[in-house]
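1. Sequence first, predicted coordinates after that:
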Amino acid sequence: MGRCAGNRDLRGWIERLTERNGFCALPVVVGKSQPLAFRRWSPGEPLKSGVWNIKIPKAGENVRPNIVIAPVLGFDSYCFRLGYGGGYFDRTLATLSPKPRILGVGYACTEITTIYPQPHDIAMDMMVTEAGVSLPHKE
């Protein structure tokens, strides 16, 4: 899979969300093989480097999200995602009750026939790409 044209920069969306009294929480790796924490963050608040040099909030309370936006390397028509390794999103989603709404974000050209989902994989509720929104295919 090569890099596709498009932009997955969600900062403008986050700014509009906070203007409407919503809030954003960024995922934080707490430890190897542990579920992610979600730390509240607003544009302009300081960030620091976390695991794999991914930016995370320097401060902020941990919150339980009702919507999770998950980046994808690939996805299939059933809205299963191929992630960046480690199983953090699936492990985290399995612990959240009630389950939040899960939105995948990626490029349309990364859709593949199947990711060969495993029993621990959790399907997304929808996939958002530059081509539009896809809902899971039902058999």
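-> Done, it's in. Residues are numbered from 1 along each chain as shown.

2. Please make it C-alpha for all contacts and neighbour counts, starting now.
-> Will do.

3. number of nearby residues for Gly86?
-> Neighbourhood size, Gly86 [other C-alpha atoms under 10 Å]: 11.

4. give the contact list for the closest residue to it other than its chain neighbours.
-> Counting by C-alpha to C-alpha, 6 or more residues apart in numbering, the nearest residue to Gly86 once its immediate chain neighbours are dropped is Ser33, at 7.3 Å. Contacts here follow C-alpha atoms under 8 Å, 6 or more residues apart in numbering; on that basis Ser33 touches Gly86, Gly87, Tyr88.

5. ok, structure two:
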Amino acid sequence: MQDEREDVGYASPPCFMHELSPDYSIETVRQDCWTDVLRWRKAERKRLIAERLALSADEREARSNRIAVMLDRALGNVSGRIVGAYWPFRGEPDLRNWSIRLLERGGRIALPVVVQKGWPLEYRIWSPGDPLERGVWNILVPSRGPAVQPSAVIAPLVGFDQEHYRLGYGGGFFDRTLAAMAKKPLTIGVGYAHGRLPTIYPQPHDIPMDIVITE
């Protein structure tokens, strides 16, 4: 989710980039395609994060509020449901107020915790007043509590494509988490519209979102 480092633990798959991009040419894509994808994703990640950080605080708040309205429509009745949310990081849509309103409507919020590098994320129940501590990359996480299985997970994204594949921070935590879950939750990617890309060049380990919501 809020993973920050490039994950280089995957083997290079066969090169299918020519099937994904109309602009493909031998001059622009080297034989080592996974290396090319990593390089391209890193550059796009840097560009898109810089664009969202350049937004004013008021503009980010306005966009976050619009996303919250559409999240309510996508989730419907939340009473009794556990929803995986996140603590905002580096200009991501801020859904903390929305999370509190979800609690008031009978839902429950779980926040992701990085347990160990290379492991799936662990979701822990959180309510206002529960103790938090600084986790990986200084992000606040619940300091205790058992792991839970959300019925829906909201994943912040840096970029996304028309197939709902998510460009995250490169650590692979979210894909590993979904792959490890006994039952796949409803997955909702949230981000800003400027993050829309023709493709992120999805790889075998990438898992698409069910829904992508922007402002």
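-> Received it, and whenever you're ready, just let me know what you need. It should be emphasised that the depicted structure is a prediction, and the values quoted were computed from it without experimental measurement.

6. what TM-score do we get after superposing?
-> Overlay of the two chains. TM-score (TM-score structural alignment, normalised by the length of structure 1): 0.89; 130 aligned residues with a C-alpha RMSD of 1.2 Å.

7. could you redo the contacts of Ser33 of structure 1 as CSV and give each row secondary structure and distance to Asn66 of structure 1?
-> Output for these, formatted as CSV (DSSP: H, G, I helix; E, B strand; the rest coil; distance: C-alpha to C-alpha, whole Å):
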residue, secondary structure, distance to Asn66 of structure 1
Gly86, coil, 22
Gly87, coil, 20
Tyr88, helix, 17
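
8. out of those, who's nearest Lys99 of structure 1?
-> Tyr88 (15.2 Å; C-alpha to C-alpha).

9. Need the counterpart of that closest one in structure 2.
-> Using TM-score structural alignment, the equivalent of Tyr88 of structure 1 in structure 2 is Phe173.

10. how much space between the aligned residue in structure 2 for the residue nearest to Gly86 of structure 1 and Ser64 of structure 2?
-> Under the alignment (TM-score structural alignment), Ser33 of structure 1 pairs with Gly118 of structure 2. Using C-alpha to C-alpha, to the nearest Å, Gly118 of structure 2 is found at 30 Å from Ser64 of structure 2.

11. And for Lys184 of structure 2?
-> Lys184 of structure 2 is 26 Å from Ser64 of structure 2, by C-alpha to C-alpha.

12. In terms of neighbours, single out the busier of the two.
-> Just comparing Lys184 of structure 2 and Ser64: by other C-alpha under 10 Å the higher neighbour count belongs to Ser64, 23 against 15.

13. Surely the more buried one forms part of a helix?
-> Yes - assessed by DSSP: H, G, I helix; E, B strand; the rest coil, Ser64 of structure 2 belongs to a helix.

14. How about it: what's its closest non-neighbour residue?
-> Pro93 (4.9 Å).

15. Wait, that neighbour touches Ala62, no?
-> No - taking contacts as C-alpha atoms under 8 Å, Pro93 of structure 2 lies outside contact range of Ala62: 9.5 Å.

16. more crowded one of the two?
-> Pro93 (27 against 15).

17. Spatially, and excluding backbone neighbours, which residue is closest to the residue sitting nearest the centre point of structure 1.
-> Central residue of structure 1 (C-alpha atoms, centre = their mean): Ala70, 1.4 Å from the mean position. With sequence-adjacent residues excluded and distances taken as C-alpha to C-alpha, 6+ apart, Ala70 of structure 1 is closest to Gly104, at 4.8 Å.

18. quick one: that neighbour is in a strand?
-> Yes - under three-state DSSP, Gly104 of structure 1 falls within a strand.

19. burial measure for the equivalent of it over in structure 2, as a count.
-> In structure 2, Gly104 of structure 1 lines up with Gly189, judged by TM-score structural alignment. Residues lying near Gly189 of structure 2 (other C-alpha under 10 Å) number 23.
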